[in-house]
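**Student:** have a look; sequence and predicted model below, questions after that.
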Amino acid sequence: MDAPDLNLLPALDALLAEGSVTGAARRLGLSSSAMSRTLARLRAAIGDPLLVRAGSRLVPTPYAIALRDRVHTLAREVRDVLSPQDSPLDLATLDRTFTIRANEGFVGLFSAPLVAAVLAAAPRVRLRFAPKPAKDAGPLRDGAVDLDIGVLGAFAPEVRTHLLFRDRFVGVVRTGHPLLSAPVTPPRYAAARHVVVSRKGGFKGPVDEALAMLGLQREIVAVVPGFPDALRIARQSDLVALVPRSCVGDASFPHDLLSFELPVATPEIAVSAMWHPRLDADLAHRWLRDTVMAVCRAATRDLRERPGWPGMASQASSAGEG
């Protein structure tokens, strides 16, 4: 059986409403002959005459009378579905759960101001922060995640992205660590023992590549899955941790840890928001994206304006010497 031609629906609605070929043609901006041909197609498709002549006018058949209200409702719904979204978003009544996938560093720094901003504007909206064990576009594609936060890298080509902020790595050690007793030079940094973060369990990264160019190699004695784990180890040992600078701005950053600038150059970390294109035009999702972007701009601006950032060691100013 052939699929019905939905292009006939507006013509059927107009014919049943007007009760004449001429009136229906005028409503749809067609010629009377074109509408007559459409009426013939409708009769063949439905198996009913629909409109029959009674003297000088057309009258609907009983079946046409039974269809009239249903057809009008269907035609209106089709127009609504196929029309651009122009109804305003009512944040006061918006009742929806958004899932944001991000690592613990982002959650630690941005979750509190983000939740506050969302609740202030949309009190019935709920945020679910999900862990990010690996770079995988599957949850975005199947709708399990609404917004993914992280480094883009080799990701799904269809995914939409927006840069949130740029970050970079710093070193972190406990207060009184011997590394900070003198300027942190590449040889002194490489000679220390290190803890690094890797979801995949890797031991090497951009810092190791930069050190190798100077003929140096550091000793990595521990690999952990998250930045809080690295900070916890650094706090209780002489190991040197490597974390994004934004982690230093987290209110939970321990006071007995100090961060310092790396003595080698490493690439910046571009942190982006990512979402599936099917949500691009969704008004509620667009509002969520705008809110996340505004919160990140405000939080990173506040961090940049703090002199030296919290926890930055005074030795950092001479970290590149030697």
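**Tutor:** Noted; the coordinates are in hand. If you're wondering where the values come from, they're calculated on a predicted model, not measured in any experiment. Numbers count the residues shown, from 1 in each chain.

**Student:** make it CA atoms for all contacts and neighbour counts henceforth
**Tutor:** Fine.

**Student:** for R168, what are its contacts?
**Tutor:** Shown in contact with R168 (C-alpha atoms under 8 Å, 6 or more residues apart in numbering): P244, R245, T266, P267, E268, I269.

**Student:** at 6 Å what do you get?
**Tutor:** P244, R245, E268, I269 (C-alpha atoms under 6 Å, 6 or more residues apart in numbering).

**Student:** so how far is the helix of greatest length in the chain off the chain centroid?
**Tutor:** Ranked by number of residues, the top helix in the chain under DSSP state H is helix 283-305. Mean-position distance between helix 283-305 and its chain equals 12 Å (C-alpha atoms, centre = their mean, to the nearest Å).

**Student:** buried by neighbour count: which residues of that helix qualify?
**Tutor:** Going by neighbour count (16 or more other C-alpha atoms under 10 Å), the buried part of helix 283-305 is 283-285, 288-289, 291-293, 295-296, 299-300, 303.

**Student:** what segments of this protein are helices?
**Tutor:** Using DSSP H, helices in the chain cover 8-18, 21-28, 32-46, 62-81, 104-121, 138-142, 186-191, 206-213, 227-235, 245-248, 283-305.

**Student:** below is structure B, check it against A:
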Amino acid sequence: MTEPDLNLLIALDVLLAEGSVAGAARRLGLSASAMSRTLSRLRTTTGDPLLVRAGRQMVLTPYAEEIRERTQNAAHEARALLRPSASVLNLPMLDRTFILRSNDGFVLAFGATLIAEVAAVAPRVCLRFAPKPEKSSTHLREGRVDLEIGVLSNMGPEIRIQTLFRDRFVGVVRKGHPLELKGEITPADYAACGHVVVSRRDGIRGPVDDALAEYGLERKISTVVPGFSAALAIAQASDLVALVPASFLISQPVIERNGAQATLWIFDLPVKTREITISQMWHPRSEVDPAHRWLRQLVLKVCRQKVADQAS
């Protein structure tokens, strides 16, 4: 019996993940014609078309959908077998790119320190921070990212989770804002101001609005922006109040002193809101990968140290 060409496994994994010949060719560094020939071989080997045309797009066949996750796991295991074992993990010689899916706030607060820590012991490692426009476990399941970082959502029972730190929201206004001059801020004082809020989706109501509602209050939302950096910039140049996670202020240059005068004033909210738990998440296929485990431990160390330094 002729053995199957196991080189086709990696191509099959990429084809099923990308769902297109062109996308798979880009990821594998092949020409479109070479990828088309590989698809033909895969069709012959599996006895299934795998990708079929639907209008202007290609879609997976039912069989391809059925084997996609098994293919991802098999390809990952094959790669893991060809890497050094845990006993011979050589960080100075480790040549690998890790993809971390996170929001901009995490990169701004922890990215520079994490990159420096990696470079000090594993100079050949590259950290790639991928955008996170929505919460989803798809990227982990498909092996497109190594770590998902953020607030836990419904990721599925198989996804591994580790708490990095606890966060909370704080208010931020420009230095000299009327709220700063009040001393103790009441819920009514806070609600009476105009607010700039961050939302990447349609909804703009959050836990702060629920807490204010218990006092019979509602804040006036004057503008909505897609990121916390934009919210701080607007707060600095206006009388609007920004609401940001405390961790986001760890590495913000706008919080630095200008002479003896701060550019922004940070205050605790006058209403109680739930703490935010920031976690790192990964697929179980990476659980025992020594390099992946090293990265997870490093992310945990950097996050907890930076948060502790901020609190002290």
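**Tutor:** Sure thing, it's come through. Because the structure is predicted, anything quoted here is derived from the model rather than measured.

**Student:** hmm, back to that, would you format the buried residues of helix 283-305 of structure 1 as CSV with distance to S36 of structure 1 included?
**Tutor:** Shown next, in CSV, are these (distance: C-alpha to C-alpha, whole Å):
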residue, distance to S36 of structure 1
L283, 42
A284, 45
H285, 46
L288, 50
R289, 51
T291, 54
V292, 56
M293, 56
V295, 60
C296, 61
A299, 65
T300, 66
L303, 71
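
**Student:** of those, closest to A44 of structure 1?
**Tutor:** L283 (42.1 Å; C-alpha to C-alpha).

**Student:** now which residue in structure 2 aligns to the closest one?
**Tutor:** Applying TM-score structural alignment, one finds that L283 of structure 1 aligns to P290 in structure 2.

**Student:** and the equivalent of Q280 of structure 2 over in structure 1, how far from P225 of structure 1?
**Tutor:** Counting by TM-score structural alignment, Q280 of structure 2 corresponds to A273 in structure 1. To P225 of structure 1, A273 of structure 1 is 21 Å away according to C-alpha to C-alpha, to the nearest Å.

**Student:** of these two, who's got more company?
**Tutor:** A273 (23 against 14; other C-alpha atoms under 10 Å).

**Student:** quick check: chain neighbours aside, which residue is closest to the more buried one?
**Tutor:** Nearest non-adjacent residue to A273 of structure 1, counting by C-alpha to C-alpha, 6 or more residues apart in numbering: I149, 4.7 Å away.

**Student:** now do the one you found: how many residues are near it, please.
**Tutor:** Using other C-alpha under 10 Å: I149 of structure 1 sits among 22 other residues.

**Student:** what sits against it?
**Tutor:** A102, S272, A273.

**Student:** try it again at 10 Å.
**Tutor:** Applying C-alpha atoms under 10 Å, 6 or more residues apart in numbering to I149 of structure 1 gives the contacts 100-103, 106-107, 132, 161-164, 271-275, 292.

**Student:** what of T291 of structure 1?
**Tutor:** L114, V115, A117, V118, A121, H285, R297.

**Student:** may I see the residues you listed organised as JSON lines, with distance to P206 of structure 1 added?
**Tutor:** Below are those laid out as JSON lines (distance: C-alpha to C-alpha, whole Å):
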{"residue": "L114", "distance to P206 of structure 1": "31"}
{"residue": "V115", "distance to P206 of structure 1": "34"}
{"residue": "A117", "distance to P206 of structure 1": "35"}
{"residue": "V118", "distance to P206 of structure 1": "36"}
{"residue": "A121", "distance to P206 of structure 1": "41"}
{"residue": "H285", "distance to P206 of structure 1": "35"}
{"residue": "R297", "distance to P206 of structure 1": "26"}
